[in-house]
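# Have a look; sequence and predicted model below, questions after that.
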Amino acid sequence: MTDEPEYSESLKSFGEVLKVLRRRAGLTQEQFAPMVRYSVPMVASIEQGRRFPPPLFVERAESVLDGLGVLKAAAKHLSRRPGLANWFRQWAQLEREAIALYTYECRVVPGLLQTEAYARAIYLSVPPPPNEDEMNERISARLARQELLSTKRRPPRTFSFIIEQAVLERQTGGVDVTRELLDHVIETAERHWNVELQIMPLRQPTHAGLDGPLQLLETPENRWFAYSEGQDTGQLISDPKVVSLLHQRYAKMRSQALTPEDSLSLLRQMRGAL
């Protein structure tokens, strides 16, 4: 499967504006690319509306082209989700409108709770490693999704996260990355009243989540969907009977995991030990 995102009118418009400003400055793509420290193919893809421009690209392009804020303003209205695999896009669309999101993870910290350094460490860990442009685009997409956590939305979404303790004990990316990650996760749980975080302890003789990662969401129409992900695959589940079964499993895990208070206490202990 490919991670190449679909075209969108907003991306095409941004690309056209970028192209006009670049040509006004008398620069070819080959001249412009090193000035913003991105590859020529990346610049070409952005101008064609095929790639989402990473924040650093927009910032550097504004400076190089003296864009008078035009590029930054246009970037605010880009509608496509960058760097998301094809099989995840339908779920991402539902996710943006959801009123509740439940996530159980046993492999990595959920994307909505990741730091940039942790996300980078994940991408560098799993072969084949992406090139720098691809990695920046995917990380930008992942961090942009964290806007979902905002309590400014009315009504705000509610979130439940269950994370295996082993995921954090693994120290993906090293001690410094883990220290920053723990600080971020703790701060998110403390600052966002709509976020409930639970840790599944290392020792748990009965575990309802042994079949793997699981996500559930509720739409504004109070319909529930589920999402399951594996090695380079993903499945959106809409069958009410299957979703009900997965709901039962998630509910069981909530009773098996540490309470939110005990989970935060454990995270602070882990942070203090680093």
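Yep, that arrived. Numbers count the residues shown, from 1 in each chain.
# switch to C-alpha atoms for all contacts and neighbour counts from now on
Fine.
# where exactly do the helices run in this protein?
Assigned by DSSP state H, the chain shows helices spanning 9-24, 29-36, 40-47, 55-65, 70-75, 86-97, 116-125, 132-144, 165-169, 175-191, 240-256, 260-272.
# Could you dump these into TSV with mean neighbour count added?
Shown next, in TSV, are those (neighbours: other Cα atoms under 10 Å):
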stretch	mean neighbour count
helix 9-24	18
helix 29-36	16
helix 40-47	18
helix 55-65	17
helix 70-75	16
helix 86-97	16
helix 116-125	17
helix 132-144	19
helix 165-169	17
helix 175-191	17
helix 240-256	16
helix 260-272	16
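# Ok, which of these comes nearest Gly230?
The closest of the helices of the chain to Gly230 is helix 86-97. By Cα to Cα, the value is 11.2 Å.
# mind listing what the residue nearest to Ala75 when sequence neighbours are not counted touches?
Of all residues not flanking Ala75 in the chain, Phe14 sits nearest, at 7.0 Å (Cα to Cα, 6 or more residues apart in numbering). Phe14 makes contacts with Glu47, Gly49, Leu71, Ala74, Ala75, Leu78, as judged by Cα atoms under 8 Å, 6 or more residues apart in numbering.
# The first one contacts Lys12, correct?
Yes - the pair formed by Glu47 and Lys12 meets the contact definition of Cα atoms under 8 Å, at 7.2 Å.
# measure the spatially most central residue of the chain to His207 for me?
Nearest residue to the geometric centre of the chain (Cα atoms, centre = their mean): Arg142, 2.5 Å. Shown here: Arg142 relative to His207, a distance of 29 Å by Cα to Cα, to the nearest Å.
# Likewise for Gln114?
In terms of Cα to Cα, Gln114 sits 25 Å off from His207.
# So if I had to pick from these two, which one is more boxed in?
Counted by other Cα atoms under 10 Å, Gln114 and His207 do not tie: Gln114 has more neighbours, with 21 against 15.
# Which residue, other than its chain neighbours, is closest to the more buried one?
Leu181 (6.8 Å).
# Quick check, the one you found in contact with Glu116.
No - applying Cα under 8 Å as the test, Leu181 and Glu116 come out as separate, 9.1 Å apart.
# which residues does the residue nearest to Leu68 when sequence neighbours are not counted contact?
In space, and not counting its chain neighbours, Leu68 is closest to Glu62: 7.2 Å by Cα to Cα, 6+ apart. Residues near Glu62 by Cα under 8 Å, 6+ apart: Leu68, Gly69, Val70, Leu71, Lys72.
# Val175 versus the nearest residue to Ile99 once chain neighbours are set aside, what's the distance?
Using Cα to Cα, 6+ apart and skipping residues adjacent in sequence, the residue nearest Ile99 is Arg157, 4.5 Å away. Taking Cα to Cα as the measure, Arg157 falls 32 Å from Val175.
# Over to Glu16?
Glu16 is 43 Å from Val175, where distance means Cα to Cα.
# Got another one to weigh against that:
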Amino acid sequence: MVDGEDAGVGGGGSEPEVSDSLKTFGAVHKALRETAGLTQEEYAEVVGYSVHAVAKLEQGRRFPQPKYIQRAGEVLEAPRVLRAAARNLTRKQGLASWFQQWAGIEEEAISLYAYECRAIPGLLQPEPYVRAVFRSSLPPLTDDQLERQVEARLERQRLLTGKQNVAFSFIIEQAVVERRTGGDDVTRVLIDHLLQCGELRNIQLQIMPLRQPDHAGLDGSMYLAETPDHQWFGYFEGQQGSALISDPKDTSALLQRYGKMRSQALSHEATVSLLKQMRGAL
């Protein structure tokens, strides 16, 4: 998956529905703003966001970032009210309905593994790369759809830093980086971001080299998650569909393949070295 949000694991797909919790937060926010006697234009200037962003948030079509909730609470003099309204918002908001089951498993997981041969895993995509992925979606996305999907993906990435006791493992085909999705400038940002993520002690990053005669991942991309009660789930996506795998026999097969790929891919240290070489060649 490129990672399976609102538009599929990595790119296009159906538009996410506006969630009830987002609409509720937007309505509370609007009521507080109007009580303060501020128009959207006046409020946007004070809070430091665009009028467009404020309007979309009040319509329930924009996920509020934590720093926005804090700032809005200060400006509207109602921090406790806004925090309460935001309490039921989760990373699932803005995600496609068919992805939400996996997103729920992912959010509770104690181990997350990903192998990608199509695009950088969504959890590792910096914003310029995310935008490049969604701009390539077909049918094309509207500006509003693109913004909602970008925000959903970036919000979901908080898993990486918000759960330091979760073991993350990523195996990425070298060709995915070499493709230079979005151009050279985006690729520079991407490699710098991968190197930064690779410094986190709970993340293992491995590149599968271009030349690898023995490859256990020829059946395609896969995602694996271990729940707190040590049950494993698998997940994969295709052009127009996805599948959640829960049968122990099938998840065992995926774990065997993933384990083999870990031995076939470059080590974390060799991966960092290769990424630095690729960065220098841009």
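Perfect, I can see it now. Everything quoted here is computed from the prediction, not taken from an experiment.
# still on that earlier bit, residues in contact with the residue nearest to Gln114 of the first structure?
For Leu181 of the first structure, the contacting residues are Gln114, Thr115, Tyr118, by Cα under 8 Å, 6+ apart.
# Which residue in the first structure aligns with His193 of the second structure?
Using TM-score structural alignment, the equivalent of His193 of the second structure in the first structure is His184.
# same question, Pro248 of the second structure
Match for Pro248 of the second structure (TM-score structural alignment): Pro240.
# dump the residue contacts of its match.
Pro240 of the first structure makes contact with Trp224, Phe225, according to Cα under 8 Å, 6+ apart.
# What about the corresponding residue of the first structure for Cys117 of the second structure, how many residues nearby?
Using TM-score structural alignment, the partner of Cys117 of the second structure in the first structure is Cys106. Per other Cα under 10 Å, the neighbour tally for Cys106 of the first structure reads 19.
# and Cys106 of the first structure, how far is that from Asp3 of the first structure?
23 Å.
# just Ala44 of the first structure next, same as before
Distance of Ala44 of the first structure to Asp3 of the first structure, computed by Cα to Cα: 17 Å.
# likewise Thr219 of the first structure?
26 Å.
# ok, now Val195 of the first structure?
According to Cα to Cα, Val195 of the first structure stands 29 Å off from Asp3 of the first structure.
# Check Asp232 of the first structure too.
Going from Asp232 of the first structure to Asp3 of the first structure by Cα to Cα gives 10 Å.
# returning to what we had before: show me the subset of the contacts of Phe14 of the first structure that the second structure keeps too.
Mapping the contacts of Phe14 of the first structure onto the second structure (both residues aligned by TM-score structural alignment, their matches' Cα atoms under 8 Å) leaves Ala75 still in contact.
# residues touching the residue of the second structure most remote from its centre, list them.
Going by Cα atoms, centre = their mean, the residue of the second structure most distant from its centre is Gly37, 36.7 Å out. Listed by Cα under 8 Å, 6+ apart, Gly37 of the second structure has no contact partners.
# With adjacent residues omitted, what lies nearest to Arg179 of the first structure?
Take Arg179 of the first structure and drop its neighbours on the chain: the residue closest to it by Cα to Cα, 6+ apart is Arg271, 6.2 Å away.
# correct me, but that neighbour touches Ile186?
No - when contacts are counted by Cα under 8 Å, Arg271 of the first structure is not listed as touching Ile186 (9.4 Å).
# what's the spacing between the corresponding residue of the second structure for Leu143 of the first structure and Gly220 of the second structure?
Mapped onto the second structure by TM-score structural alignment, Leu143 of the first structure lines up with Leu154. From Leu154 of the second structure across to Gly220 of the second structure, the span is 25 Å (Cα to Cα).
# Same question for Lys92 of the second structure.
In terms of Cα to Cα, Lys92 of the second structure sits 25 Å off from Gly220 of the second structure.
# can you tell me which residues contact the residue nearest to Ile99 of the first structure?
Ala98, Ile99, Ala100, Leu101, Leu148, Leu149, Thr151, Asn194.
# got a markdown table for these, with distance to Gln90 of the first structure and neighbour count too?
Formatted as a markdown table, the contacts of Arg157 of the first structure follow (distance: Cα to Cα, whole Å; neighbours: other Cα atoms under 10 Å):
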| residue | distance to Gln90 of the first structure | neighbour count |
| --- | --- | --- |
| Ala98 | 12 | 23 |
| Ile99 | 16 | 20 |
| Ala100 | 16 | 19 |
| Leu101 | 15 | 21 |
| Leu148 | 16 | 19 |
| Leu149 | 19 | 19 |
| Thr151 | 24 | 16 |
| Asn194 | 24 | 18 |
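# Output these in CSV, with distance to Pro130 of the first structure appended to each entry.
Output for those, formatted as CSV (distance: Cα to Cα, whole Å):
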residue, distance to Pro130 of the first structure
Ala98, 31
Ile99, 33
Ala100, 32
Leu101, 29
Leu148, 26
Leu149, 28
Thr151, 34
Asn194, 34
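# Please report how far the closest residue to the match of Cys117 of the second structure other than its chain neighbours lies from His247 of the first structure.
In space, and not counting its chain neighbours, Cys106 of the first structure is closest to Glu164: 5.2 Å by Cα to Cα, 6+ apart. The gap separating Glu164 of the first structure from His247 of the first structure is 18 Å, by Cα to Cα.
# Ok, Met200 of the first structure next?
Taken as Cα to Cα, the span from Met200 of the first structure to His247 of the first structure is 17 Å.
# can you check Ala208 of the first structure too?
In this view, Ala208 of the first structure and His247 of the first structure are 11 Å apart by Cα to Cα.
# neighbours around Arg153 of the first structure, how many?
Residue neighbour count, defined by other Cα under 10 Å, stands at 11 for Arg153 of the first structure.
# And for Ala86 of the second structure?
Neighbours of Ala86 of the second structure (other Cα under 10 Å): 21.
# and it, what does it touch?
Residues near Ala86 of the second structure by Cα under 8 Å, 6+ apart: Phe25, Ile69.
# For Gln65 of the second structure, see how far away it is.
Ala86 of the second structure is 10 Å from Gln65 of the second structure, where distance means Cα to Cα.
# How about Met261 of the second structure?
Remark: distance between Met261 of the second structure and Gln65 of the second structure (Cα to Cα) = 36 Å.
# again with Ile203 of the second structure
Distance of Ile203 of the second structure to Gln65 of the second structure, given as Cα to Cα: 24 Å.
# do the same with Gln206 of the second structure
In this structure, Gln206 of the second structure and Gln65 of the second structure are 30 Å apart, going by Cα to Cα.
# what do you get for Arg158 of the second structure?
Per Cα to Cα, Arg158 of the second structure is found 11 Å from Gln65 of the second structure.
# Overlap of the contact sets of the two?
Counting by Cα under 8 Å, 6+ apart, Arg158 of the second structure and Gln65 have no contacts in common.
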